[in-house]
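> I need the structure of the sequence given here:
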Amino acid sequence: MSVVARQGFKYSIIGYLGFLLGTVSIFIFMNDLEFYGTLRYIMPTAEMLVPFVVFGISYANVKFFPKVDKDGKRQNMLSLSLALVFINFIVFLCIFFLIPYFFPGFKNMKAWKIKEIILPLTLMLSFCAIFNKYISNYKRIVVSNIFDNLFPKIANLGAFLIFIYLVSRYTETSPIPERIALIFFFGMFALMFVGYVFYTNKLEKIKFDFSTDYFKKDDFYKEFAAYSFFGFLGTFGNYLAINSFMIGEFLGMEENGIYSTLYALISLVSIPQLGLFNISAPIISKNLADGDMEGLDKFHKKTSLTLYFLGAVLFSCIMVGFPYLTYFMPKNGMMLREYEPVVWIWGSAVLVDLATGFNGNIISLSKYYKFNIIVMLLLAGLTIALNLYFLKNTDLKLIGIALSTAISLTTYNVIKIIFNYFMFKVSPLSIEMIFVSIICTLAITVAIVLPNFSNNFINLIYKPAVVLILIFIGNYFTKVFPIEDYLNKNFIKSIFKFK
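Next up is the predicted model:
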């Protein structure tokens, strides 16, 4: 079994375990949405600050690894990268603490009030970002996936359980439960950092080399810095972190908890996307190198249709099952039911994203990669502007955030579709997608109008089952998606083959 096959299989297993852990945790987090919202505010806020500290250096560690590896300067690049991150963090701290002198209102923000954990976490995640990209050069992705996927979920769940346990043993106003829970939360990320160091050292013994002679030679540092800067600009499209931060600041931690819970449910729609882009990258690169735009277009349409069909099936099941799922959640389940439009709006935006396939990868792997950076900045700017509008000028609250996300994400994808069509003559869209939309819409409609049973568990099972049956029947007659290629013995056997 090859290294790539082993790593790919294990990567998928870890990814699904992480998703399963996150899904099961939803029912636990519903017991105290405010504290869960606090946890989900801290992590995205730190993630939003990390790019200002890392400044794209992590991406340069991948770009220039072949060069420094050839020259025997791997450790030199790693050492200087870590040193630069630490220096950047010191500069960032100075700016952060100077902001209140120019904008006194900054002290009223939640990010300032809980800076004692956000700032150290930002530094920890920044170091981890360097090690993560550096390790990827050795074609080792499983351990990194454990750190990035499982550790944050364990941190959330562990901190929450500690908080719930201690709350029952202290007075309602006592700060001790939250402090101890947050110490555990931060401790998990500190452990993740130690794990990264240990694993990197296991791959290759770390020998710190802070000499700058190699980077000064032929002005290599300028090339390194320029690429890092473009990498930095390309990290501003994390609309999920932006949303969590703005919801926490404008609406409160309870609403942030609801938002995070709904996101965990909607992310189910994106499961078919797992691993696709890593697998498709070599094929895209080859088609671009060979100038085979016709082959790229066929591959693009086929992949996009697969993603859209599978995502639409999952989304349809969520739509008809969500109202009944809330009855089995703890006391706050009905609060989720009130925000059912968020699921419809946001889920539809995710489906549009799936339908566009690997649009961004085509641009990133071409000579027009800088265009992707511009579009990412547009996505971030549009998301922030729309969030501010809906939060300040309407009473839509989370529905407004969902509309903002849908508008910005759809705009982002439409721009990439147009760009790819004119530059490469490729498009992810096909007539089959219209048939998929019609079939799924009819299936959802029929399932909704069918009578409900008095038992909500039966409704939770039978409504999605009706959707699946109707979609299967509709697809059988239209032949839109080749289900028979996947639901057969040979395909199932092939999953466990690695050659």
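
> alpha carbons only for contacts and neighbour counts from here, please
Noted.

> next one: the helix or strand hosting Thr261 to chain centre, how far?
Following DSSP states H and E, the helix or strand that holds Thr261 is helix 253-266. From the chain centre to the centre of helix 253-266 is a distance of 14 Å (Cα atoms, centre = their mean, to the nearest Å).

> by contact count, what packs against that helix?
With contacts defined as 3 or more Cα pairs under 8 Å, 6 or more residues apart in numbering; DSSP states H and E, the packing partners of helix 253-266 are helix 3-29, helix 33-54, helix 239-250, helix 333-338, helix 340-355.

> run this one through as well so I can compare:
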Amino acid sequence: MGIIIKQSIRNATLTYLGIGLGLLSTIFLFPHILGAEKYGLTRSLIAITTISSQIITLGIPNTILKFVPTLEKDQGVRSQFFRRVISPSIFILIIYVTSFFFFESHWLSLYADSPLLEVYLWLVIPMVFASTTFSLFSAFIKASLDTVFATFLQDVLLRILILIFLVLYFFDIISFPHFMLGFVSAYLINMLILLAYSLSQKYYLLSTSNAYSSFDLKETFTYSFFAFFSGFTMILVSNIDLIMVDMFEGLENAGIYALAMYMGTVITVPRKSLAKIIHPILTKSFNENNLDEIKRLYTQSSINQLLFSLIIYVGILTSLDDLYRILPIEFSEGKPIIAILGLAYLFDLATGSNGQIIITSKYFKFDFISSLILMIGAVLLNYFLIPRYGLMGAAIATATSVGLYNLTKTIFVWFVLRIQPFKWHTLSIIVLGIVCFYLGEFLNIGGHPILSITIRSVIIGTTYLGIAYMFRLSDEFNTTIEELVVKLKSNN
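This next block holds a predicted model:
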């Protein structure tokens, strides 16, 4: 578990730095500089790009994560494997670009109520190309247990680049059309840097080596097909609501919803930092038939994700009024959306790495059926609820979909492996979170909203983490703190 904890801490540090930059731009800059409509435009383009990239990669990043650790470490063999498995993505990307321009009038008609999106919809093409390439190359690098640099690019540098173009637009150095071009170029720059890094680390992934390898392409592509639905399901459910809000309610409401959705998904950061390194470890454990290790990882992922995501959720809920005092008044409709989406993602995190366990096991085909049902259900729920209940309808549809999907996966893992992620500490963490929530509600600090948020967060966070450490609710958390104290003492 040492390598997991070590790289998880590094990934978490970078990811939280990215979250900090994201909060800075999301709360203080984007809404004030762009307004709801233009902010909605950028979020809609990202949502369309995210879904499109998932379709194009067709589960291949998961395939790379699963099979590369099992290959011999000869770079020629791995390069040959990489070239072969990405060939379907290249083919699908060509079809995607061709169909986009061939059916352009049809795609534009879907956004008749969003004229601004009609103007800039073509920017999806370079964004999809950059995102797809980044996803494929970063998967190989992560499969080699080299996860930190890709995390830096994705969570930190990308936000910095976009922030630079936003500031240039604010000072009228560039126009809005030029800002949009800069927005897209940030994705392309990120992609190019990752390609350069892969060469510098001697990941010659596109070399023409014909080194012999015994890997079974049929097995890998079969796995890709089924793994695709596992990754695509949550991507679709997490983005289709925003796209359909744009279609039914327009870009301004999409901007309001996107901001609330962003705040609601901030709590998923603990999973992001852990998931990037735990996947290859699970693959290795299944190959060795080490069920005890899998059970241990399952429980640890649940406890640690719940511990850290719950305090973030509580912190956000108790600071909502102050947060929306900072934002333009037009965004205030998003308050209840944050609470609903946050609760759904909290349950997702509490169920641990159930999805990763399924897709790295011999039962990975189960995701095909469950994911297909969920995707259809998510689209239908949004289709019927958004026209009737607006933004609240979208939030309820997404929360329902996420909740049912994770409940299904948890039950399935228990049924086939007889393991579940919960223990008594799970209940203790929930009780602690409830206590800290009421503590935050009791604190009436007043003054400037930023000062109020800061003081309240420090009090709640110190209380929560202090009690968690005192009662050793997470062995990994206590170990990390104790190691940090030892290092500080040794430095002094």
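
> TM-score for the pair, please.
The TM-score (TM-score structural alignment, normalised by the length of the second structure) is 0.81; 480 aligned residues with a Cα RMSD of 4.1 Å.

> re earlier: which part of the second structure lines up with the helix holding Thr261 of the first structure?
Following TM-score structural alignment, the partner segment of helix 253-266 of the first structure in the second structure covers residues 251-264.

> before we move on, back to that, helix or strand next in line after the helix holding Thr261 of the first structure, which one?
Counting by DSSP H and E, the next helix or strand C-terminal to helix 253-266 of the first structure is helix 276-290.

> the lengthiest helix in the first structure vs the second structure, average distance?
Taking DSSP state H as the criterion, the first structure has its longest helix at helix 293-325. Taking mean Cα distance after the TM-score superposition for the first structure, the mean distance separating helix 293-325 of the first structure from the aligned residues in the second structure is 3.2 Å.

> mind listing what's buried in that helix?
293, 296-297, 299-325 (16 or more other Cα atoms under 10 Å).

> quick one: contacts of the host helix or strand of Ile460 of the second structure?
Ile460 of the second structure is located in helix 449-470, with elements delineated by DSSP H and E. Residues lying outside helix 449-470 of the second structure but in contact with it, judged by Cα atoms under 8 Å, 6 or more residues apart in numbering, are 311, 315, 319, 322-323, 325-326, 429, 432-433, 436, 439-440, 443, 445-446, 474, 477-478.

> ok, now with 6 Å
319, 322, 445-446, 478 (Cα atoms under 6 Å, 6 or more residues apart in numbering).

> sorry, back to before: could you dump the helices and strands packed on helix 253-266 of the first structure to JSON lines with mean neighbour count and distance to Leu379 of the first structure?
Listed next are these as JSON lines, based on neighbours: other Cα atoms under 10 Å; distance: least, Cα to Cα, whole Å:
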{"stretch": "helix 3-29", "mean neighbour count": "16", "distance to Leu379 of the first structure": "26"}
{"stretch": "helix 33-54", "mean neighbour count": "23", "distance to Leu379 of the first structure": "14"}
{"stretch": "helix 239-250", "mean neighbour count": "21", "distance to Leu379 of the first structure": "8"}
{"stretch": "helix 333-338", "mean neighbour count": "16", "distance to Leu379 of the first structure": "27"}
{"stretch": "helix 340-355", "mean neighbour count": "21", "distance to Leu379 of the first structure": "13"}
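
> nearest to Phe147 of the first structure, out of those helices?
Between Phe147 of the first structure and these, the tightest spacing by Cα to Cα is seen for helix 3-29, at 10.1 Å.

> if we can go back for a sec, redo the helices and strands packed on helix 253-266 of the first structure as CSV? Include distance to Ile135 of the first structure.
CSV is the format used below for those (distance: least, Cα to Cα, whole Å):
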stretch, distance to Ile135 of the first structure
helix 3-29, 13
helix 33-54, 16
helix 239-250, 25
helix 333-338, 40
helix 340-355, 29
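
> just the buried residues of the helix holding Ile460 of the second structure, please?
Of the residues in helix 449-470 of the second structure, those with enough neighbours to count as buried (16+ other Cα under 10 Å) are 449, 452-453, 456-457, 460-461, 463-465, 468-469.

> what helix or strand is Val416 of the second structure on?
For Val416 of the second structure, the enclosing helix or strand under DSSP H and E is helix 366-417.

> and whichever helix or strand comes after that helix, which residues are buried?
Following helix 366-417 of the second structure in sequence order, the next helix or strand is helix 424-442 (DSSP H and E). Counting neighbours by 16+ other Cα under 10 Å, one finds that the buried residues in helix 424-442 of the second structure are 425-426, 429, 432-433, 436-437, 439-440.

> just checking, what packs against helix 424-442 of the second structure?
Using 3 or more Cα pairs under 6 Å, 6 or more residues apart in numbering; DSSP states H and E as the contact criterion, the neighbours of helix 424-442 of the second structure among helices and strands are helix 291-318.

> about what we covered before: could you check the angle helix 291-318 makes with the next helix or strand after the helix holding Ile460 of the second structure?
Under the assignment DSSP H and E, the closest C-terminal helix or strand after helix 449-470 of the second structure is helix 475-491. For the pair helix 475-491 of the second structure and helix 291-318, the angle between their directions (axes from the mean of the first three to the mean of the last three Cα atoms, to 10 degrees) equals 80 degrees.

> identify the residue of the first structure aligned to Ala130 of the second structure.
Aligned against the first structure - with TM-score structural alignment as the criterion - Ala130 of the second structure pairs with Met124.

> and the helix holding Val416 of the second structure, what other elements does it pack with?
Using 3+ Cα pairs under 6 Å, 6+ apart as the contact test, the elements touching helix 366-417 of the second structure are helix 217-249, helix 335-350.

> want to throw the buried residues of helix 424-442 of the second structure into TSV with distance to Tyr203 of the second structure?
As requested, the buried residues of helix 424-442 of the second structure are arranged in TSV below (distance: Cα to Cα, whole Å):
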residue	distance to Tyr203 of the second structure
His425	42
Thr426	41
Ile429	42
Leu432	46
Gly433	44
Cys436	47
Phe437	48
Leu439	51
Gly440	49
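
> what's the closest of these to Thr360 of the second structure?
Of all these, the one with the least separation from Thr360 of the second structure (Cα to Cα) is Thr426, at 24.9 Å.

> distance check, that closest one against Leu417 of the second structure.
In this structure, Thr426 of the second structure and Leu417 of the second structure are 20 Å apart, going by Cα to Cα, to the nearest Å.

> need the counterpart of Ala349 of the first structure in the second structure.
Matched across to the second structure, Ala349 of the first structure falls on Ala344, judged by TM-score structural alignment.

> quick revisit: what about the match of Ala130 of the second structure, how many neighbours?
Each residue near Met124 of the first structure was counted by other Cα atoms under 10 Å, and the total is 20.

> the helix or strand in which it is found vs the second structure, average distance?
For Met124 of the first structure, the enclosing helix or strand under DSSP H and E is helix 115-136. Mean deviation of helix 115-136 of the first structure from its aligned counterpart in the second structure after superposition (mean Cα distance after the TM-score superposition for the first structure): 2.1 Å.
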